[in-house]
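A.B. asks: Predicted structure and sequence below. I'll ask about it afterward.
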Amino acid sequence: MELGKSKFSWKDLQYCDKAGTQNSPLRVVAHIDQDAFYAQVESVRLGLDHSVPLAVQQWQGLIAVNYAARAANISRHETVTEAKKKCPELCTAHVKTWKAGESEAKYHENPNPNYYKTCLDPYRHESVKILNIIKKHAPVVKKASIDECFIELTSDVKRIVLEEYPYLKIPSEDSNVALPQAPVLLWPAEFGMVIEEEVVDRTKEDYERDWDDVFLFYAAKIVKEIRDDIYLQLKYTCSAGVSFNPMLSKLVSSRNKPNKQTILTKNAIQDYLVSLKITDIRMLGGKFGEEIINLLGTDSIKDVWNMSMDFLIDKLGQTNGPLVWNLCHGIDNTEITTQVQIKSMLSAKNFSQQKVKSEEDAINWFQVFASDLRSRFLELEGMRRPKTICLTVVSRFLRKSRSSQIPMNVDISTQFIVEATSKLLRQLQQEFDVYPISNLSISFQNIIEVDRNSRGIEGFLKKSNDEIYMSTSVSPSIEGRAKLLNENMRENNSFELSSEKDIKSPKRLKRGKGKGIFDMLQQTAVSKPTENSADETYTCEECEQKITLSERNEHEDYHIALSISRKERYNNLVPPSHDKPKQVKPKTYGRKTGSKHYAPLSDETNNKRAFLDAFLGNGGNLTPNWKKQTPKAISNSSDNMTQLHLDLANSTVTCSECSMEYNSTSEEDILLHSRFHSRVLGGVTVSFQCSPIYRVNYGLSSDCIYSINSESSLIDQRKAEEALSFVNNELSSEPIETIGVDKYTTFLFISDKKCVGLLLAERISSAYIVDELELNNNNSTSSAVYIKNENLRKGFVLGISRIWVSASRRKQGIASLLLDNALKKFIYGYVISPAEVAFSQPSESGKQFIISWHRSRNNGSSKSLRYAVYES
């Protein structure tokens, strides 16, 4: 390096606060990890000094141990009795628990796991407080777990550097010119241990301070301020690592625990890494790391430094070769972004001993789950709420789920959750023998951002607000309408759950002469703005009315509602269904005296449409764009419209192929069924950037199998997750986040660009061997799986979480092909044996497939046939 100049250019400095910061050579990242977090929370709650030995207890085991107790050789997963033998003065604090039937979690003394459920809310609440403190100092924070996070500090440090060295604010005309020589900085001891001082020879000729050291210096200063602020406000200590990427910062954050921070300079990276093992590196642990060691014949990073990239690609493949080479050389360009907002939340409990045997017992647990979900729901950032509530029941004989839509104007209270899930449980009880229940869960799904100014189309079909304001020229405020709408919804219990079974009797809306539904809608739509309104106006192209901009969305919704209600004008929108309707007495959707017949959109159809919008993934394209069509003039029959009768019962049809129930008299329902039918039978349309791992009959067909994991491109991961979401809906399964999650690999069978088969695989280590007696009883038509604790075994590698084939492609060997490829490709270079595979709780058809697949591997013999299941 030329004396007096930096190896960094002005371009490198400018790149620090632009898109792609993760590729900047001056990048700085911190990793902060709380010290024995659960134990610290309990120590602070109990007012104990950190020097007092303390462990957090869950039932009879320890789940967290502070450093004072670790000095007495106490570790996690010991029993309380064993720990107190080692340290009689050990203080134990049991986690907070809910008692069945109660809605408030408390610190109970010696709770029985059969009647109590653990509550981790105190730790979640404290974690949120810590993240809020960190964000005050540095806004780009990614939560890695409840007690650790990554912080992108590059742009924050650049701002400080420019303030400290103003001459850097005037860049060179040529951005490729080298920066001025970096200043020499004295590192105070409070900024942490600099690993460079341990392993780097300062006498080397190439030793020189540069701007990357300056950036590290100020990053360490920010991290020290963050740690001090956390302790000042909350009394929690934490350890930290500061370096040039997430992998390096996490690697050194544990180097100097507790309550210290460590800095790894660029000059020290090689000397530090070569002293470690491959499995010490983030993302190279577990089975994957062991397989790499077997293939390379070494566990030393020092040996990897002597291997070329081409050699690693030859040994590990095109994906894993570069990954291992980069990580072992300290290269990690992973982007740090604020945590993706959650889309679902779950509250569940396993009943290993005391099963749930009655509806009363289940509802007692619903009270607990509802309190748990309500508490976490209130912590969601922004105006966010779930669209769906789901109940899942697991017993020895089945695993079933039922869900219902959550109306947007309903307060998601504990009582609402209990009532909604109780209704879903009764639906399951009517169809299946669900008791005794071994696992029970309630989940919120499809959590979305809510626009508080938005108004659903059903608002135009309610009678409450219109009659109040018909006689005035003043348009009510959105807040006032929402308040009245909420009151009406509380009166109309039939809208609480989107199920036609819940509708007890039709509602009658009595109108005077000339007050038909069109008059009601039109008078709502043309309400004039207040005289004092200063809002700008625009002229509606449909009706030429002048509307204020604040009322524009509401007015456009009116035209959609009006167009839908004129359904007889859209004949032959889709081909008529050939399915035979159930023997249900036909009932009119809307009935009135006079010569015209109008059919307003029902709440059930609205909810079905909202679900299918999400299911089909086409948003507003699901139904025709009625707004752009100019409706023809209709005859004025208001004189005959003396009474409107809304009969909410439907004449339903169940499709024999896709099993969708829909209203055969509703053209919109027919359209929705047409789209749904095509999606279910034809599969999800997807295309991937990567190459397939297997082709069926090369050159003769387009059928092939793709493998997508956390190392695949983000575009491919998103497409695979879209297909998985479709499969979860098909199987009534809980949603799973797979993007960026190492343990999951999705195998997809693609035919003519449609996904007609999917298998979700995950890494596991243990599973339960199914009792052979159950198999020998030829009970293959039942999904009963008999699990005994003594049958838990280690040595399993592959867990099959989901396996699905489109109805139109079943019995063609697709499921077996997917499973066979998972055995060969799940771990690079290693073929998994059937004895190392386990399945999540199977359905009836799933169990039959498992047995058939295992028999095919045993030459058709069922003698000593065994398979394994695991709890996902």
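C.D. replies: Thanks, I have it.

A.B. asks: Every contact and neighbour count from this point should use C-alpha atoms.
C.D. replies: OK.

A.B. asks: Let me know the helix or strand that residue 670 is in.
C.D. replies: According to DSSP states H and E, residue 670 maps onto helix 667-682.

A.B. asks: Please read the previous query as pertaining to residue 360.
C.D. replies: Applying DSSP H and E, one finds residue 360 within helix 359-378.

A.B. asks: buried residues in that helix?
C.D. replies: Neighbour-count burial for helix 359-378 flags 362-374, 376-377 (criterion: 16 or more other Cα atoms under 10 Å).

A.B. asks: Next: stretch 315-333.
C.D. replies: For stretch 315-333, using 16+ other Cα under 10 Å, the buried residues are 315-316, 320-325, 327-333.

A.B. asks: Go ahead and name everything in contact with that stretch.
C.D. replies: 22-23, 245-248, 269-270, 273, 278, 281, 284, 292, 295-296, 301, 304-305, 309, 312-314, 711, 828-829 (Cα atoms under 8 Å, 6 or more residues apart in numbering).

A.B. asks: Give me the subset of those residues lying in strands.
C.D. replies: Among these, no member falls in strands (DSSP state E).

A.B. asks: Please indicate which of those residues are buried?
C.D. replies: Buried among those (16+ other Cα under 10 Å): 22-23, 245-248, 269-270, 273, 278, 281, 284, 292, 296, 301, 304, 309, 312-313, 711, 828.

A.B. asks: Residues in contact with the helix or strand just after the helix holding residue 670: which ones?
C.D. replies: Counting by DSSP H and E, the next helix or strand C-terminal to helix 667-682 is strand 684-685. Strand 684-685 is contacted from outside by 723, 726, 753, 754, 755, 756, using Cα under 8 Å, 6+ apart.

A.B. asks: Looking at the residues you listed, which are in helices?
C.D. replies: 723, 726 (DSSP state H).

A.B. asks: structure B:
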Amino acid sequence: MLRKIIHVDMDAFYASVEQLDFPELIGKPIAVGGDGARGVVAAASYEARKFGVRSAISGVQAKKNCPGLIFVKPRFERYKEISTQIRRIFYDYTDLVEPLALDEAFLDVSNNKIGCPSATLIAYEIRQRIYQELGLTASAGISINKFLAKIASDYNKPNGQKTIEPQEVEEFLEELEIKKFFGIGKKTADRMYHHGIFTGKDLKSKSIEFLIENFGKAGAEYYNLVRGIQDSPVRPNRTIKSLGTERTFDENLSSEIFLLEKLDGLVQELSLRLKKSNVSGKTVTLKIKYRDFVQQTRSKTLPYFMSDSELILDVVKGLLFQEELKDSVRLIGVTISSLNTEIKKLPFVIQLEFDF
């Protein structure tokens, strides 16, 4: 049965909240984050994005890209407050709301509280209410599943929306560039280019056997996604079990000192993601992959929850020097688990089919 899924994504959320609260920042390039040697950008205004300033890059690099950049310290409590108000608006339309972070969520409006048969109109009304009640803009994507709705929400940003009708799905995906497929990162896209896959049509021409052989288990998922097949329901009680980030190096590293340099940035990025998702954890895991692809993990569980970068980095340093490296390293990653989220039983939901 076809669902009606909306993906609502706030426009430059952290930066927009700062401009809302401090009008003197309106129209100026701002970055939420730190500008010091260890600073990382959590969010950038659209004025700053024109200069290549984006989330997760270092504050030093951001200043090089945009010399007139204004740095603002994050105020996560304020962002959480606004996020709660936005979700109250969502719940006026449906109880099937799956937050992905403070600034985005999936909504299943197949059976909605206002009895509106059009998901497109509901998305427009939600965006209008967010602007009228909170003074912020949001973009939305509307389609038959989460994958398509997520892609569609990026199409008319900022302050816009796009609907992919059921009868448009096949043509839309065939014309879509591979790099725009949600879930296909730069490295996977580069591998696909190597096999002559540049668009959804190219991907669709490959057999499931070929895709599994070249992309592992993900190959079967790509086979289905390019055909518009994704049956993952909106999970209102979605529980994050862990958060992590990792880097593969262009050249293998053989010294703990060089690895520490990379880990610093990784931990800063992870800390931002934890705060964005409003979670913290007790268990820190360091992943090390050597040049021969042998993988090693080292973990430590603390008696308290943490999301602060300095606390996490202290644990990571201890794990790194726990034992000597066995070889040069091609990849490192940091994950935090044992999160302060309750594990709840997810409901089984049956959706009915309606016209868009």
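C.D. replies: Nice, I can see it. Just so we're clear, the structure is a prediction, and the values are computed from it rather than from any experiment.

A.B. asks: From what I see, residue 747 of structure 1 and residue 694 are in contact.
C.D. replies: No. With contact defined as Cα atoms under 8 Å, residue 747 of structure 1 does not reach residue 694; the gap is 10.4 Å.

A.B. asks: of the two, who's got more company?
C.D. replies: Neighbour count, other Cα atoms under 10 Å: between residue 747 of structure 1 and residue 694, residue 747 has more, with 26 against 16.

A.B. asks: residue in structure 2 matching that one?
C.D. replies: Under the alignment defined by TM-score structural alignment, residue 747 of structure 1 corresponds to no residue in structure 2.

A.B. asks: Tell me the spacing between residue 747 of structure 1 and residue 757 of structure 1.
C.D. replies: Using Cα to Cα, to the nearest Å, we find residue 747 of structure 1 at a distance of 8 Å from residue 757 of structure 1.

A.B. asks: Residue 815 of structure 1 now?
C.D. replies: From residue 815 of structure 1 to residue 757 of structure 1 the distance is 7 Å (Cα to Cα).

A.B. asks: These two: which is more packed in?
C.D. replies: Each of residue 815 of structure 1 and residue 757 has its neighbours counted (other Cα under 10 Å); residue 757 has more, 26 against 20.

A.B. asks: For the more buried one, which non-adjacent residue is spatially closest?
C.D. replies: Nearest residue to residue 757 of structure 1, sequence neighbours excluded (Cα to Cα, 6 or more residues apart in numbering): residue 805, at 4.2 Å.

A.B. asks: quick one: buried residues of the top helix by length along structure 2?
C.D. replies: As assigned by DSSP H, the longest helix anywhere in structure 2 is helix 256-276. Neighbour counts over helix 256-276 of structure 2 (16+ other Cα under 10 Å) mark 256, 259, 262-276 as buried.

A.B. asks: Who are the packing partners of that helix?
C.D. replies: Packing contacts for helix 256-276 of structure 2, counted by 3 or more Cα pairs under 8 Å, 6 or more residues apart in numbering; DSSP states H and E, involve strand 242-253, helix 309-320, strand 329-339.

A.B. asks: out of these, which comes closest to residue 292 of structure 2?
C.D. replies: Of all these, it is strand 329-339 that lies closest to residue 292 of structure 2, at 8.7 Å by Cα to Cα.

A.B. asks: how about the helices in the stretch 1-150 of structure 2?
C.D. replies: 13-21, 46-49, 59-65, 76-91, 119-134, 146-152 (DSSP state H, counting those that start in this stretch).

A.B. asks: now do the stretch 601-750 of structure 1
C.D. replies: 603-616, 667-682, 714-731.

A.B. asks: Switch the ones you listed over to CSV; also include mean neighbour count and distance to residue 222 of structure 1.
C.D. replies: Shown next, in CSV, are the helices of the stretch 601-750 of structure 1 (neighbours: other Cα atoms under 10 Å; distance: least, Cα to Cα, whole Å):
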stretch, mean neighbour count, distance to residue 222 of structure 1
helix 603-616, 17, 43
helix 667-682, 18, 52
helix 714-731, 18, 32
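
A.B. asks: which one of those helices lies closest to residue 119 of structure 1?
C.D. replies: Of the helices of the stretch 601-750 of structure 1, nearest to residue 119 of structure 1 by Cα to Cα is helix 714-731, at 27.8 Å.

A.B. asks: My read is that residue 59 of structure 2 contacts residue 44, right?
C.D. replies: No. Judged on Cα under 8 Å, residue 59 of structure 2 makes no contact with residue 44 at a distance of 11.1 Å.

A.B. asks: Skipping adjacent residues, who's closest to residue 197 of structure 2 in space?
C.D. replies: Per Cα to Cα, 6+ apart, closest to residue 197 of structure 2 is residue 203, 5.6 Å.

A.B. asks: Report the separation between that neighbour and residue 9 of structure 2.
C.D. replies: From residue 203 of structure 2 to residue 9 of structure 2 the distance is 27 Å (Cα to Cα).

A.B. asks: Residue 147 of structure 2 now?
C.D. replies: With the distance defined as Cα to Cα, residue 147 of structure 2 ends up 14 Å from residue 9 of structure 2.

A.B. asks: And for residue 327 of structure 2?
C.D. replies: 43 Å.

A.B. asks: These two: which is more packed in?
C.D. replies: For residue 327 of structure 2 versus residue 9, the count of surrounding residues by other Cα under 10 Å is larger for residue 9: 27 against 15.

A.B. asks: could you list every residue that touches the aligned residue in structure 1 for the more buried one?
C.D. replies: Aligning on TM-score structural alignment places residue 9 of structure 2 opposite residue 33 in structure 1. Contact analysis of residue 33 of structure 1 by Cα under 8 Å, 6+ apart lists 147, 148, 149, 238, 239, 240, 253.
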